[in-house]
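*Asks:* kindly generate the corresponding structure for this input.
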Amino acid sequence: MNVSGLAAVPVALAGVLLSGSAMATEAHELPGAAMSLWWALPFAGLLLSIATGPLLYPHVWEHHYGKIAGGWAALVIVPMAMFFGPDVSSGAVLHTLLLEYMSFIILLFGLFTISGGLLVAGNIQGTPLVNAGLLLIGALLASVVGTTGASMIMIRPVIRANDNRPFNAHVVVFFIFLVSNIGGSLTPLGDPPLFVGFLRGVEFFWTTANLWREAFFVGGLVLAAFLAVDWHFHSREQGQPKVKDPTPHSKVRIRGVANIALLAGVIAAILLSASWKPGVTFTIQGVAVELQNLVRDAIILVLAFVSLAVTRKEYRAANGFSWGPIVEVAKLFAGIFICIVPVIAILRAGLDGAFAPLVALVTGPDGAPNDLAYFWLTGALSSFLDNAPTYLVFFELAGGDPQALMTSFATTLVAISAGAVFMGANTYIGNAPNFMVYAIARESGVRMPGFFGYMLWSGAVLIPTFLIAGFVFFG
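*Replies:* Next up is the predicted model:
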């Protein structure tokens, strides 16, 4: 796969969408109050396709997921052009692609590429305390390099540490809970929903300052549950025949250390875009793109290509690095960002729109937002649908004003953020790294539970944890 092709995806889409000198119109200029729920069908259809495709028709999905996403996107673009005119349709879609999708996918591409060059080599014995330490390191790392990056860096060392234990599937299950999900809740780098919020105007360090209590509370309870479970299995193993270690112990070393500096550069680029406001904009077909965002995205791309140039190929090979996952994410999220355009327009209509029952469900009798309802509804949908668009739906449902959500309604934004990030761990399909970790573990010989077997684990560990957290923080 040619890496430069990733950047061409939104450009190609824009070329199809534009005709003549169509002027861009923002999504909220669509008549959301007059739009029915039928406009949300392509969005729901695409998310259901993503949720069921890898499980129910994996071979078809593997070869045609891009076409499926494109088909759902076309069911948005063509009717919008017919009902509201090509100018409004192309403008709304181009606005979303240029101001949200591009920055979103460039960050994921940068973190994916750079973290894929960091290799943790060597092996240690996976005792309960060692495993807990590895999970804690991975969870903290997730807020720096993203849940996908941390999962790629840490999953193979965790599997190697436990590959001579007869009971080791639970270690990977808790790895998904903590590293692939909960650990990514402290910064916009950690999980895609939080970066979507950053692109919508949520300050970079707002997430850290306002979610750390929930993150440490939930993460601490889950880590304590892991220690209890791992000690139980470890004690059962003592009376069983010893299994020959396929990866003998060796000194742990970090390879590809130049990528650590490159990751720091990504963080610096994002902080730069948040603090440097030169007031310079470039208009592309009527859409105003700010200079600081262009500079940020350019720096991240340069750092990713530097990583490819300076990292030895054998390090990426040892990590099982390939372009497949990021290509899939690029195609699917292009479809998601297009399909969500009419949904956002309807949500902005509030009680005047077709989603009025949903608005009423998360609103108290006095008109104030019901934070507990936001937490559980965002989390429930994030368990089975992708958590980034789910976050965006409830972000808009709560008003969509980042300044208000960071101040007067801060607890509501915390509830939305926590629900989206934490509860992506409830199923294999709740967050992109979940299924990736599952596949790597199975390829490595770990007897992973199936879809519903995994949900038994999440139901026993996570749901009680979330019930307690919901009562403590949002009840």
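
*Asks:* drop to CA atoms for contacts and neighbour counts, all remaining ones
*Replies:* Noted.

*Asks:* measure the most centrally placed residue in the chain to Gly183 for me?
*Replies:* Closest residue to the average C-alpha location of the chain: Pro192 at 3.4 Å, with C-alpha atoms, centre = their mean. Here Pro192 is placed at a distance of 13 Å from Gly183 (C-alpha to C-alpha, to the nearest Å).

*Asks:* please apply the same query to Gly459.
*Replies:* Noted for Gly459: a distance of 19 Å to Gly183, by C-alpha to C-alpha.

*Asks:* ditto for Val145
*Replies:* As judged by C-alpha to C-alpha, Val145 and Gly183 stand 11 Å apart.

*Asks:* more neighbours: which of the two?
*Replies:* Using other C-alpha atoms under 10 Å, the more surrounded residue of Val145 and Gly183 is Gly183, with 33 against 29.

*Asks:* so that one: helix, strand or coil?
*Replies:* The three-state label given to Gly183 by DSSP: H, G, I helix; E, B strand; the rest coil is helix.

*Asks:* the nearest residue to it once chain neighbours are set aside: which element?
*Replies:* Leaving aside its sequence neighbours, Gly183 sits nearest to Ala139 (C-alpha to C-alpha, 6 or more residues apart in numbering; 4.0 Å). Assigned by DSSP states H and E, Ala139 belongs to helix 128-161.

*Asks:* and for Lys251?
*Replies:* Here Lys251, judged by DSSP H and E, is contained in strand 250-255.

*Asks:* mind listing the strands for the stretch 251-400 of the chain?
*Replies:* For the stretch 251-400 of the chain, the strands defined by DSSP state E, counting those that start in this stretch occupy 281-284, 287-290.

*Asks:* nearest to Met102, of the ones you listed?
*Replies:* Closest to Met102 of these is strand 287-290 (C-alpha to C-alpha; 11.1 Å).

*Asks:* picking up where we left off before, please work out which residues outside the strand holding Lys251 touch it.
*Replies:* Applying C-alpha atoms under 8 Å, 6 or more residues apart in numbering, the contact partners of strand 250-255 are 118-124, 315.

*Asks:* give me that answer again for 10 Å
*Replies:* 117-125, 157, 311-312, 315 (C-alpha atoms under 10 Å, 6 or more residues apart in numbering).

*Asks:* pull out the buried residues from the residues you listed.
*Replies:* Buried members of those, counted by 16 or more other C-alpha atoms under 10 Å: 117-125, 157, 311, 315.

*Asks:* so which pair among those residues is furthest apart in space?
*Replies:* So, the buried ones among the contacts of strand 250-255 by C-alpha to C-alpha: farthest apart are Gln125 and Thr311, at 28.1 Å.

*Asks:* before we compare anything, build this one as well:
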Amino acid sequence: MLNNFILLAQAQQALPMFLIIPFLLLIGMIAAGPIFFGHFWEHNYKTVAVVLGLTVLAYYLFVLGDVHMPVHTLAEYFTFAVLLSSLYIAAGGIYLNVNANATPAMNVALVAVGAILANFIGTTGASLLLIRPFIRLNIHRIKPYQIVFFIFIVSNAGGLLTPLGDPPLFIGFIKGVPFFWTLQHLISPWFLSIALLCLMFFLVDRRNKITGYTPRPEVVAKINEKTEFHFSGRRNLFWLAIIIGAVFLDPNVIEGLPHIYYDGTKISFLREIIQLSAAFMCYRYSSKTALAGNQFSFHPILEVVFLFFGIFFTMMPALQISAQIASAPAYAQYITPNFLYWTTGSLSAFLDNAPTYANFLSLAMAKFDMSQGNVEHVRQFALGTSAFGRETLIQLEAVSLASVLFGAFTYIGNGPNFMVKAIAESAGIKMPSFFGYVIRYSIPFLLPVLILVWFFVVHLRLF
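*Replies:* Below you'll find the predicted structure:
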């Protein structure tokens, strides 16, 4: 995983602010490209992302002489890309079809099941397994807002209960946070956020009237007769379990696993080899019927892999600069649960939420002279058993809630978001632009939930 950003930032001289220009440029092109120069962007987004990422990488290597940050970022990106690609391929060979009337209640039930499932197979696994059935169920009334609420609930907020649910929580687990800590301390905000988002989804979906579509009488009769589930590609469930199980094969947690040792960190490669091998077996022996039913292609995953290559490397300066600013002694008095919630959340929305979690966990612990490199320190920090009492526990709750929930605020806050968007667009759904997503959906629907979670859970401590 990404190493301690704050220690890295403090070890380096102050970074020039112009280094964040490539990141801002890439985000701006992701937002504006499909709208203002769609043809160019469609054919050149890979080149743009790679060139911008390599530009920042070259500056670190040849101007700053910093090898540490690029190596840790490359390791994190490789783990991210392998897991996402493996899950995408495995889910592509699993065909699930729901024969039912696509009522608002049915849609809410499906995303609620996805929210629960996300805690067992991750938000990425649940998203990739359910997004295609969700689209097929609503194919005669599909609208962009339905995909957006799917992203809110299944791809992000749902995975709040276990370290398997979302990458930030898994980082906390491998650093020493007990496995069941999230279930014990975050279940109330999980219920609150899922219930509010499902209620909003239900109320908005009730207004979705079918226009210009008249299903055949026999189709209507079959749908109204009973709800049925059609499933094929069962063999892929075995490989899916292998891919998810391999997530635990981290050499920093399990002694004796083969690894590459660099800069005090054990970098995994066995886990990635297992996941890629399982993905190959999935694709090689997948049901052709399931692949055809899912209209499987590699275009969506390639888009995510290339764009996030640029995002991971161009965001290195942004992460380090934010760490330098936040870790200054003058700001120590402001490191409160409220500060951590809103700062971690704001950065998680526009940077990848996993390294942001690691960044602010380290910052919160540093206030109490504790180190996230010490497993016992992290355990005491999470349980509130250190000399500082429950204050540390509350700070970890704030960081955990913000990194997961705010990950839904933009397409790039969490890996599954962009994947779901790409799959929806490949199915012919016209998804909102980057800023359209934020302005039309995140601000009016997600932000009130984030404010309520902050007010009742972090500020008032009612749950």
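
*Asks:* related to what we said a few turns ago, so what sits against both of Pro192 and Gly183 of structure 1?
*Replies:* 146-147, 421.

*Asks:* can you list these in TSV and add distance to Phe451 of structure 1 and neighbour count?
*Replies:* What follows is those, written out as TSV (distance: C-alpha to C-alpha, whole Å; neighbours: other C-alpha atoms under 10 Å):
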residue	distance to Phe451 of structure 1	neighbour count
Gly146	24	31
Thr147	20	34
Val421	19	31
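
*Asks:* how about Gly201 of structure 1, secondary structure?
*Replies:* Assignment for Gly201 of structure 1 (three-state DSSP): coil.

*Asks:* from Val341 of structure 1, how far off is it?
*Replies:* For Gly201 of structure 1, the distance to Val341 of structure 1 - C-alpha to C-alpha - is 18 Å.

*Asks:* who has more neighbours, these two?
*Replies:* Using other C-alpha under 10 Å, the more surrounded residue of Gly201 of structure 1 and Val341 is Val341, with 24 against 16.

*Asks:* the stretch 51-200 of structure 1: strands as residue ranges?
*Replies:* So, for the stretch 51-200 of structure 1 - with DSSP E, counting those that start in this stretch - the strands run 119-123.

*Asks:* give me the element the equivalent of Leu446 of structure 2 over in structure 1 is part of.
*Replies:* With TM-score structural alignment defining the correspondence, Leu446 of structure 2 maps onto Leu462 in structure 1. Here Leu462 of structure 1 sits within helix 451-474, counting by DSSP H and E.

*Asks:* shared neighbours, Val145 and Gly183 of structure 1?
*Replies:* Contacts common to Val145 of structure 1 and Gly183, judged by C-alpha under 10 Å, 6+ apart, are 138, 190-191.

*Asks:* quick check on those residues: which are buried?
*Replies:* Those of the shared contacts of Val145 and Gly183 of structure 1 that meet the buried threshold are 138, 190-191, by 16+ other C-alpha under 10 Å.

*Asks:* Trp276 of structure 1 touches Gln292, doesn't it?
*Replies:* Yes. If you go by C-alpha atoms under 10 Å, Trp276 of structure 1 and Gln292 touch, sitting 6.6 Å apart.

*Asks:* of these two, give the one with the bigger neighbour count.
*Replies:* Taking other C-alpha under 10 Å, Trp276 of structure 1 and Gln292 do not tie; Gln292 has more neighbours (21 against 11).

*Asks:* next, the contact list for the more buried one, please.
*Replies:* Gln292 of structure 1 is in contact with 269-270, 272-281, 298, counting by C-alpha under 10 Å, 6+ apart.

*Asks:* at 8 Å instead, please
*Replies:* 272-273, 276-278.

*Asks:* can you check Trp276 of structure 1 too?
*Replies:* Gln292 are the contacts of Trp276 of structure 1 under C-alpha under 8 Å, 6+ apart.

*Asks:* next one: it relative to Val295 of structure 1, how far apart?
*Replies:* 10 Å.

*Asks:* picking that back up, just give me the match in structure 2 for the residue nearest to Gly183 of structure 1.
*Replies:* For Ala139 of structure 1, the residue aligned by TM-score structural alignment is Ala115.

*Asks:* please look at its match and Thr162 and confirm they touch.
*Replies:* No. When contacts are counted by C-alpha atoms under 8 Å, Ala115 of structure 2 is not listed as touching Thr162 (11.7 Å).

*Asks:* of the two, who's got more company?
*Replies:* Using other C-alpha under 10 Å, the more surrounded residue of Ala115 of structure 2 and Thr162 is Ala115, with 29 against 25.

*Asks:* circling back: which residues touch the match of Leu446 of structure 2?
*Replies:* By C-alpha under 8 Å, 6+ apart, the contact set of Leu462 of structure 1 is 222, 426.

*Asks:* make it 10 Å
*Replies:* Each residue near Leu462 of structure 1 by C-alpha under 10 Å, 6+ apart is listed here: 174, 177, 218, 221-222, 225, 422-423, 425-426, 455-456, 468.

*Asks:* and those, which of them are buried?
*Replies:* For the contacts of Leu462 of structure 1, buried by 16+ other C-alpha under 10 Å: 174, 177, 218, 221-222, 422-423, 425-426, 455, 468.

*Asks:* Phe269 of structure 2 maps to what in structure 1?
*Replies:* Mapped onto structure 1 by TM-score structural alignment, Phe269 of structure 2 lines up with Leu294.

*Asks:* re the thing from before, what is in contact with Ala115 and Thr162 of structure 2 at once?
*Replies:* Gly122.

*Asks:* related to what we said a few turns ago, in TSV: the buried ones among the contacts of strand 250-255 of structure 1, plus distance to Ser89 of structure 1.
*Replies:* As requested, these are exported to TSV (distance: C-alpha to C-alpha, whole Å):
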residue	distance to Ser89 of structure 1
Gly117	40
Leu118	42
Leu119	45
Val120	48
Ala121	51
Gly122	54
Asn123	55
Ile124	56
Gln125	58
Pro157	48
Thr311	43
Tyr315	45
